[in-house]
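Student: Predicted structure and sequence below. I'll ask about it afterward.
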Amino acid sequence: MVNANLLDVVLLTEDIPEEGLRAGMKGTVVEVHQNPYLAYEVEFCDEMGRTSALVALLPNQIRVVWRQS
């Protein structure tokens, strides 16, 4: 189970075609939801730093690759 924190960088573990996201893309956790279940709001950006997707993901859909200290 992933325990991501605010501003951690995460790796997407599965494709989400409806959002234009592919497994392996990196995003930043911008919100942690506890209710009704654990979920992470993750922002994905393009090469220019513009938001390309903002999606709520379940713990099994991400893997932490860098932790905010």
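Tutor: Noted; the coordinates are in hand. Numbers count the residues shown, from 1 in each chain.
Student: make it CA atoms for all contacts and neighbour counts henceforth
Tutor: Fine.
Student: How about the residue sitting nearest the centre point of the chain, nearest residue that isn't a chain neighbour?
Tutor: Closest to where the C-alpha atoms of the chain average out (CA atoms, centre = their mean) is Val42, at 3.5 Å. Of all residues not flanking Val42 in the chain, Val29 sits nearest, at 4.5 Å (CA to CA, 6 or more residues apart in numbering).
Student: ok, and here's another one to check against it:
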Amino acid sequence: MDFQLYTDVVLVRDVVEDNLRVGDIGTVVERHDVPGLETGYSVEFFDMLGSTIAVVTLPGSMLRAPTHGDIPSVRRDAVTI
């Protein structure tokens, strides 16, 4: 799938090293095209107060577009209780 800059995307696999989980919502901030490789995207993830919690570069296959069937939810970061 091709994602435009500044659109929301949904994570489809955990990124353990950045404490991101399937279903987390981020915003595409950069696109990376490398000949012969899958298109990658830098995605910024925020907490509910708007602070950045991670900016990660991921292959497009780890992301999907939001759908009308998606229901946002909140989870508490296990590190900040």
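Tutor: Structure received. None of these values were measured; they are calculated from a predicted model.
Student: And the residue nearest to Val42 of structure 1, how far from Leu21 of structure 1?
Tutor: Here the criterion is CA to CA, to the nearest Å. By it, Val29 of structure 1 lies 15 Å from Leu21 of structure 1.
Student: Tell me where structure 1 has helices.
Tutor: If you assign secondary structure with DSSP state H, structure 1 ends up with no helices.
Student: Quick check, Lys26 of structure 1 in contact with Val10.
Tutor: Yes: in this structure, Lys26 of structure 1 sits in contact with Val10. The criterion is CA atoms under 8 Å, and the distance is 5.5 Å.
Student: on that earlier part again, identify the residues contacting the residue nearest to Val42 of structure 1.
Tutor: Taking CA atoms under 8 Å, 6 or more residues apart in numbering as the contact definition, Val29 of structure 1 lies against Ala4, Asn5, Leu6, Leu7, Asp8, Val9, Val10, Tyr40, Glu41, Val42, Glu43.
Student: same question, Glu14 of structure 1
Tutor: Here Glu14 of structure 1 is in contact with Arg22, Ala23, Gly24, Gln61 (CA under 8 Å, 6+ apart).
Student: try it again with 7 Å
Tutor: With contacts defined as CA atoms under 7 Å, 6 or more residues apart in numbering, Glu14 of structure 1 is in contact with Arg22, Ala23, Gln61.
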